[in-house]
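Undergrad: Could you look at this predicted model? Sequence included:
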Amino acid sequence: MATTPTTHIIGAGLIGASIGIGLTTEGWRVTIADADEETQLLARSIGAGGARGREHPDLVIVATPPGVTAEVVVDALNTWPHAVVVDVASVKAPIAEVAERTGQAHRYVGSHPMAGREVSGAMAAQGDLFRARPWVLCAGQASAAAVALVMQVADALQCDVIEMDARAHDRAVARVSHAPQAAASAVAAALAPLGVDDVALAGQGLRDVTRIAASHPQMWADIARLNRTALVETIDHIVEELDEVRSSEDIGAAMTRLIDKGRQEVARIPGKHGGAKREWEAVTVIVPDEPGRLVRLLSDAAAVGVNVEDLSIEHSPRQPVGLTTLWVLPQHAAGLVAALEDGGWTVAGG
């Protein structure tokens, strides 16, 4: 087993604290610091790392807001001339360019763990946040030894490592991460003219589309500035697709074309465990909003040997019940429906 590097984390928000908890749990020697003393104290109190002593770190992880990441990376390279410095910002090329100008890029590795939550801060940190998620490494001019050190972090956190060029990464995340945030927020913002009763009509579709609209805005301001070119290009693409629907003489045909394009592309998004996407069938059950009912539903499904591949819950705003949709393999759907109905459940669809 390779010796774990003495690791110092700068930035104790959601990502930095989650990395700290994960590495500490794996037995790494981790220290963590934050410009905000209250945030720093919280991160240390939840096990994300300790206070740094006189020992110089082997590895410095910069987990600061994207807008200041390049500056902190340069400072870390200068402060610890023998340490490998890695950042976890979601935009890579601008930071790599700054690191290259220092003449110390052989000690810098750009990285981006593709994980997060709608909530921010150390209080939301989870040691398993990155498990089975992609962790992109943009080696650039980094030495093989520097890359290997950062690979140890990803391995300890049980990530799926993907190596990419920094600019290719930025173009890709504009489409798979940054533009979806803009689109989700735009759909949520369109609710503004609606009254309370109107919004109460919302179904699971709106909840799915707007889930990430609750994200912290300041972080996204930094990301948008750093990745402006790729983000604008992607938004232009989305606007063109929507404008084609808006301006078409036959809006139904245009909507059909757009949905068909979307169906083709969404099929390319990896499915469970990163494998090929599989077709599942929905079995929707009316579940009373009472303690233990959801557990019983899942237990009843397991009792007949059906694995629930995914699950969604839609609460009725005026009824003490919820619609719970179990996504299962098509060959199991009919048997599950029969078993649940025999068990007294009301199946609303399937």
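TA: Happy to help now that I have it.
Undergrad: hey, let's count contacts and neighbours off CA atoms from now on
TA: OK.
Undergrad: helix or strand right after the top helix by length along the chain?
TA: Secondary structure of the chain per DSSP state H: the longest helix is helix 228-247. Using DSSP states H and E, the helix or strand that follows helix 228-247 towards the C-terminus is helix 251-266.
Undergrad: Show me what whichever helix or strand comes after that next one packs onto, helices and strands only.
TA: Heading C-terminal from helix 251-266, the first helix or strand you meet, by DSSP H and E, is strand 281-288. When contacts are defined as 3 or more CA pairs under 8 Å, 6 or more residues apart in numbering; DSSP states H and E, strand 281-288 packs onto strand 321-328, helix 330-342, strand 346-349.
Undergrad: looking at this, residue 112 is in a helix?
TA: No - with DSSP: H, G, I helix; E, B strand; the rest coil as the criterion, residue 112 is assigned strand and is not in a helix.
Undergrad: didn't it look like it was pressed against residue 135?
TA: Yes - with contact defined as CA atoms under 8 Å, residue 112 and residue 135 form a contacting pair (5.7 Å).
Undergrad: any idea where the strands of the chain begin and end?
TA: Taking DSSP state E to define them, one finds strands in the chain at 7-10, 30-33, 59-62, 84-87, 108-113, 134-138, 160-163, 281-288, 310-315, 321-328, 346-349.
Undergrad: Distance of residue 184 relative to residue 206?
TA: 9 Å (CA to CA, to the nearest Å).
Undergrad: quick one, which of those two is more surrounded?
TA: Between residue 184 and residue 206, counted using other CA atoms under 10 Å, the more crowded position is residue 184 (19 against 14).
Undergrad: The more buried one - nearest residue in space that isn't next to it in sequence?
TA: residue 210 (4.8 Å; CA to CA, 6 or more residues apart in numbering).
Undergrad: Correct me if wrong: the one you found contacts residue 187.
TA: Yes - contact criterion CA under 8 Å: residue 210 and residue 187 qualify, at 6.8 Å.
Undergrad: These two: which is more packed in?
TA: residue 210 (19 against 14).
Undergrad: tell me the contacts of the more buried one?
TA: For residue 210, the residues meeting the contact criterion (CA atoms under 8 Å, 6 or more residues apart in numbering) are 184, 185, 187, 188.
Undergrad: Comparison target below:
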Amino acid sequence: MRVLVTGGAGYIGSHTLLELMAQGHEVCVYDSYVNANPKVLDRVRSLSNGKLGDVTGDVRDAAGLDAVFSDFEPEAVIHFAGLKAVGESEERPLAYYDVNVGGTLTLLHAMDRAGCRKIIFSSSATVYGEPVYLPYDEAHPTAPLSVYGRTKLMAEQILADWSKQAGDRAAVLLRYFNPVGAHHSGEIGEDPSDIPNNLVPYIAQVAIGKRPALQVFGTDYDTPDGTGLRDYIHVVDLARAHVAALGYAAGNAGCQPFNIGTGQSVSVRQMVAAFERACGAPIPTRTAPRRAGDIAAMQADPSRAKAAFGWRAEHSLDEMMASTWRWQSQNPDGYGNG
């Protein structure tokens, strides 16, 4: 299948490219490189020994999208392109609506003009908000607590309405929990352009000496060790979910959401301990007050994805941390070191 991957040079996108190419799909990346480094595509080509098309462009640019649809003629789209920091979304709400919602609208118009009817959407578990019950299943009420989460939910609603307009349209909404880890080669991984917003890349930067200590936000939650619980998933497992979802979309019309997580929750302290095992050294930590908007626990029920397209997470917590350490230690400056 010919697959256009918007935002394909990003953290999750780059790992998905490798999985797509390994399955014989023909792939073209469309990326503005606002949150990515074009060097990652050279590494993907080297690791895959395959051909990979790439076009520089913004997902809000209708003419740019029309050009890539005309040249590449994709049969399906995997849509990663978007802004993704929860905290930043509160500071720049209009930018988040512009890119995450407006960009999705522009992309769907381009797909309609080109007759492309299949899309896999990069969504988020943040659409659920405070848990009414755990684990979250796809029937859980959606009440996002952040601008970022609201943009994801709004895009989901647009995709659901779009999918109803013709019998062959398919939109698969993948609600990610907490992606971590890196490719087993250590050649591609998460490369934050500034201070990391997420726990694991911050721990990794502490481990190599870039940051003095990890701040643990909140130690008084109603959890076994007082720190927040999250469902962490290896990025390679997440990438494979996209390939499985692509096969599902090829044979199933309509719009369906799927949780993509492990079904297990791990605390901040447990994550630190796992990383210490991976790097063989202690990780300095400091306690800090809870952050506004943080919840005590998140956990996925991923059973619908297994039933629908045979996907389940396979990597362990120790594998997640070992691959992160391999990537960070081999690339202390991320893609900036060549």
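TA: Received the coordinates, thanks. Everything numeric in this text was worked out from a predicted model, so none of it was measured.
Undergrad: Any idea what the TM-score is?
TA: With the length set by TM-score structural alignment, normalised by the length of structure 2, the two chains reach a TM-score of 0.39; 185 aligned residues with a CA RMSD of 5.5 Å.
Undergrad: re the thing from before, how about the longest helix of structure 1: buried residues?
TA: For helix 228-247 of structure 1, a neighbour-count test (16 or more other CA atoms under 10 Å) marks 230, 231, 234, 235, 241, 245 as buried.
Undergrad: repeat for stretch 153-164 of structure 2
TA: For stretch 153-164 of structure 2, by 16+ other CA under 10 Å, it's 153, 154, 155, 156, 159, 160, 162, 163.
Undergrad: Likewise for stretch 331-339 of structure 1?
TA: 332, 333, 336, 337, 339.
Undergrad: Pipe those into a markdown table and attach distance to residue 300 of structure 1 per row.
TA: Output for the buried residues of stretch 331-339 of structure 1, formatted as a markdown table (distance: CA to CA, whole Å):
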| residue | distance to residue 300 of structure 1 |
| --- | --- |
| 332 | 13 |
| 333 | 13 |
| 336 | 9 |
| 337 | 11 |
| 339 | 8 |
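Undergrad: Of those residues, which is the nearest to residue 217 of structure 1?
TA: Residue 217 of structure 1 lies nearest to residue 333 out of those, by CA to CA, at 41.2 Å.
Undergrad: surely that closest one meets residue 283?
TA: Yes - with contact defined as CA under 8 Å, residue 333 of structure 1 reaches residue 283; the gap is 6.8 Å.
Undergrad: and the gap between residue 42 of structure 2 and residue 55 of structure 2?
TA: 14 Å.
Undergrad: And the two? Which one has more around it.
TA: Neighbour tally, residue 42 of structure 2 and residue 55, criterion other CA under 10 Å: the higher count belongs to residue 55, 15 against 11.
Undergrad: and the strand or helix carrying the more buried one, what does it pack onto?
TA: Taking DSSP H and E as the definition, residue 55 of structure 2 sits inside strand 53-56. Counting contacts by 3+ CA pairs under 8 Å, 6+ apart, strand 53-56 of structure 2 packs against strand 26-31.
Undergrad: Check which helices and strands the strand it packs on is in contact with.
TA: Strand 26-31 of structure 2 is packed against strand 2-6, helix 11-22, strand 53-56, with contacts defined by 3+ CA pairs under 8 Å, 6+ apart.
Undergrad: Name the residues of the second one that are buried.
TA: Neighbour-count burial for helix 11-22 of structure 2 flags 11, 12, 13, 14, 15, 16, 17, 18, 19, 20, 21 (criterion: 16+ other CA under 10 Å).
Undergrad: Test my guess that residue 6 of structure 2 contacts residue 29.
TA: Yes - under the contact definition of CA under 8 Å, residue 6 of structure 2 touches residue 29, with a separation of 5.9 Å.
Undergrad: So these two - more neighbours on which side?
TA: Neighbour count, other CA under 10 Å: between residue 6 of structure 2 and residue 29, residue 6 has more, with 27 against 24.
Undergrad: so residue 77 of structure 2, which of the three states?
TA: Going by three-state DSSP: residue 77 of structure 2 is strand.
Undergrad: Give the burial count for it, as a bare number.
TA: When neighbours are counted by other CA under 10 Å, residue 77 of structure 2 comes out with 24.
Undergrad: contacting residues for it?
TA: 3, 4, 5, 6, 118, 119, 120.
Undergrad: One more: residue 335 of structure 1?
TA: The neighbourhood of residue 335 of structure 1, defined by CA under 8 Å, 6+ apart, contains no residues.
Undergrad: And for residue 160 of structure 2?
TA: 171, 254, 255, 256.
Undergrad: Show me what the helix or strand containing the first one packs onto, helices and strands only.
TA: Assessed by DSSP H and E, residue 171 of structure 2 sits inside strand 170-176. Where contact means 3+ CA pairs under 8 Å, 6+ apart, strand 170-176 of structure 2 is packed against strand 118-124, helix 147-163, helix 235-251, strand 254-260.
Undergrad: can you tell me the helix or strand for residue 103 of structure 2?
TA: helix 103-114.
Undergrad: other SSEs contacting that helix?
TA: Identification of packing neighbours for helix 103-114 of structure 2 by 3+ CA pairs under 8 Å, 6+ apart yields helix 62-72.
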